[in-house]
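> What follows is a predicted protein model with its sequence.
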Amino acid sequence: MVPHTIRIFGIDPGLRRTGWGVIDCTGNRVSYVASGTVVPDEKLPLAGRLAGLHAGLAALILAHDPDEAAVEETFVNSNPMSTLKLGQARGVAMLAPAQAGLPVAEYAPNLIKKSVVGAGHADKGQIAAMIAVLLPKAGPLAPDAADALAVAITHAHHRVHAARVAALGAR
């Protein structure tokens, strides 16, 4: 029996640049589909940038027809205003796939790094290097796109376990 292929849309939210990546997951195997960044017009007020982010993500979801989505959780940094704005971008990043009817999973940055690189405090260069190994057809990537593919890969590896736990909880 051939395992079913699941298409996963990974999102690395940001207000200036939001990375996105699409992979296909068949059993334990992942393959590259597409990736890039959504870059809202920085000259627009915050609401306009959020609207541009939503429109870009919604169009990509429509174009790639994923089955599931995964979004990186917000980390809290030393600047509360930056954290708040990142949280707003993350909310839009969760809204776009949810409006398309997709289940949306969330993963902490350290779990993503540990799942892809093997170390919870890996830097962007290490993530990009591992993405190049795991998805060689992706070619050179912008850091935000590499991070989004890392989110998608993390979901591919953790989704089966999460489904088993949910099934046990339903009993």
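Happy to help now that I have it. Numbering: from 1, shown residues only.
> Please count neighbours and contacts with C-alpha atoms only from this point.
Fine.
> Let me see the ranges of the strands in this structure.
Secondary structure of the chain (DSSP state E): strands at 5-12, 18-26, 29-38, 68-72, 104-107.
> For L57, find the nearest of the ones you listed.
Nearest of those to L57, taken as Cα to Cα: strand 29-38 at 7.2 Å.
> quick check: angle from that closest one to strand 18-26?
Strand 29-38 and strand 18-26 are oriented at 160 degrees to each other (axes from the mean of the first three to the mean of the last three Cα atoms, to 10 degrees).
> how distant is strand 29-38 from the center of its chain?
Distance of strand 29-38 from the chain centroid (Cα atoms, centre = their mean, to the nearest Å) equals 10 Å.
> A further structure is provided below for comparison with the first:
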Amino acid sequence: MRILGIDPGLRTTGFGVIDVAGADLTYVASGTISTLHLDKGQLPARLKVLFDGIREVVARYQPECASVEIVFVNVNPQSTLLLGQARGACITALVSGDLPVAEYTALQMKQAVVGYGRADKSQVQEMVRRLLALPGLPGPDAADALGLAITHAHAAKALARLAQADGVMGAGSGKYKAGRSR
């Protein structure tokens, strides 16, 4: 299964693509989509850059599903609203290509990748490097995106086991959701 992780941001959005085969996680690609070349006042243009960038990543790497970070309210409400719009552009780009999208909080991602929900960015970068056997540290935005993909890989495995056990036990519908799914 190929998973695309997205760490949305209005200035810089990180993306990370991994392949999952059983317990093996394989790095495919990662990077960022930047809107820094545009003025802050050009919000629609910045959102279009994100939308088009995500669509390009999806077309190039052909993921089967995606995971996106859930935004929490910051101290600055205006920043939260802007980040929410960036996130919306990313999710819209994903679902416009009929890609299933799961959502995870930063705390869930850090717990899954580092084992500690309050880990700092450098710890996430190092664990992503180790888990994917990368030669060097990925950038912070790409590391978070790869971490989201890894989180979904772990969640998908656990949910598949639950669904299989549910089928064996004969109880319930066997429909489980990872994080928040759309």
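Looks like it came in fine. Predicted model, so just to flag it, every value in this text is computed and none were measured.
> Overlay them and tell me the TM-score.
Comparison of the two superposed chains (TM-score structural alignment, normalised by the length of the first structure) gives a TM-score of 0.91, and 166 aligned residues with a Cα RMSD of 1.8 Å.
> Can you lay out the strands of the first structure as JSON lines showing mean neighbour count?
Below are those laid out as JSON lines (neighbours: other Cα atoms under 10 Å):
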{"stretch": "strand 5-12", "mean neighbour count": "26"}
{"stretch": "strand 18-26", "mean neighbour count": "24"}
{"stretch": "strand 29-38", "mean neighbour count": "19"}
{"stretch": "strand 68-72", "mean neighbour count": "26"}
{"stretch": "strand 104-107", "mean neighbour count": "18"}
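> Present those as a markdown table; the columns should include distance to D123 of the first structure.
Rendered in a markdown table, the data for the strands of the first structure read as follows (distance: least, Cα to Cα, whole Å):
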| stretch | distance to D123 of the first structure |
| --- | --- |
| strand 5-12 | 15 |
| strand 18-26 | 16 |
| strand 29-38 | 19 |
| strand 68-72 | 15 |
| strand 104-107 | 17 |
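> which one of the ones you listed lies closest to M130 of the first structure?
Taking Cα to Cα, strand 29-38 is the member of the strands of the first structure nearest to M130 of the first structure, at 13.2 Å.
> mean per-residue distance, the closest one to the second structure?
By mean Cα distance after the TM-score superposition for the first structure, the fitted strand 29-38 of the first structure averages 0.4 Å away from its aligned residues in the second structure.
> In the second structure, which residues correspond to that strand?
Aligned by TM-score structural alignment, strand 29-38 of the first structure falls on residues 24-33 of the second structure.
> quick revisit: for the strands of the first structure, which one sits closest to A142 of the first structure?
Among the strands of the first structure, the nearest to A142 of the first structure by Cα to Cα is strand 29-38 (7.3 Å).
> Who are the packing partners of the closest one?
Under the contact definition 3 or more Cα pairs under 8 Å, 6 or more residues apart in numbering; DSSP states H and E, strand 29-38 of the first structure sits against strand 18-26, helix 46-64, helix 143-170.
> could you check the angle strand 5-12 makes with the second one?
Just to be clear, that refers to helix 46-64 of the first structure. Using the same axes, to 10 degrees: helix 46-64 of the first structure against strand 5-12 is 160 degrees.
> Repeat that for the shortest one.
Taking the same axes, to 10 degrees, one finds that strand 18-26 of the first structure is oriented at 160 degrees with respect to strand 5-12.
> what's in contact with strand 18-26 of the first structure?
Here strand 18-26 of the first structure makes contact (Cα atoms under 8 Å, 6 or more residues apart in numbering) with 3-13, 30-39, 53, 64, 66, 143-149, 152-153, 156.
> how much does it stray from the second structure?
Strand 18-26 of the first structure, aligned to the second structure and superposed, deviates on average by 0.2 Å (mean Cα distance after the TM-score superposition for the first structure).
> and that strand, how far from the chain's centre?
7 Å.
> Now do it against helix 143-170, angle only.
50 degrees.
> for the second one, same thing?
In terms of direction (the same axes, to 10 degrees), helix 46-64 of the first structure departs from helix 143-170 by 70 degrees.
> Enumerate the positions of helix 46-64 of the first structure that are buried.
Buried positions in helix 46-64 of the first structure, judged by neighbour count with 16 or more other Cα atoms under 10 Å: 46, 49-50, 52-58, 60-61.
> follow-up on the earlier one: quick one, which of the strands of the first structure gets closest to L168 of the first structure.
L168 of the first structure sits nearest to strand 104-107 of all the strands of the first structure, at 18.3 Å, using Cα to Cα.
> Trace the closest one over to the second structure and give me the residue numbers.
Per the alignment by TM-score structural alignment, strand 104-107 of the first structure matches residues 101-104 in the second structure.
> The matching stretch vs the first structure, average offset?
Compared with the first structure after fitting, stretch 101-104 of the second structure has a mean deviation of 0.3 Å; criterion: mean Cα distance after the TM-score superposition for the first structure.
> Quick check: chain neighbours aside, which residue is closest to the aligned partner of R90 of the first structure in the second structure?
When the second structure is aligned by TM-score structural alignment, R90 of the first structure is paired with R87. The shortest distance from R87 of the second structure to any non-neighbouring residue, by Cα to Cα, 6 or more residues apart in numbering, is to P8 (5.3 Å).
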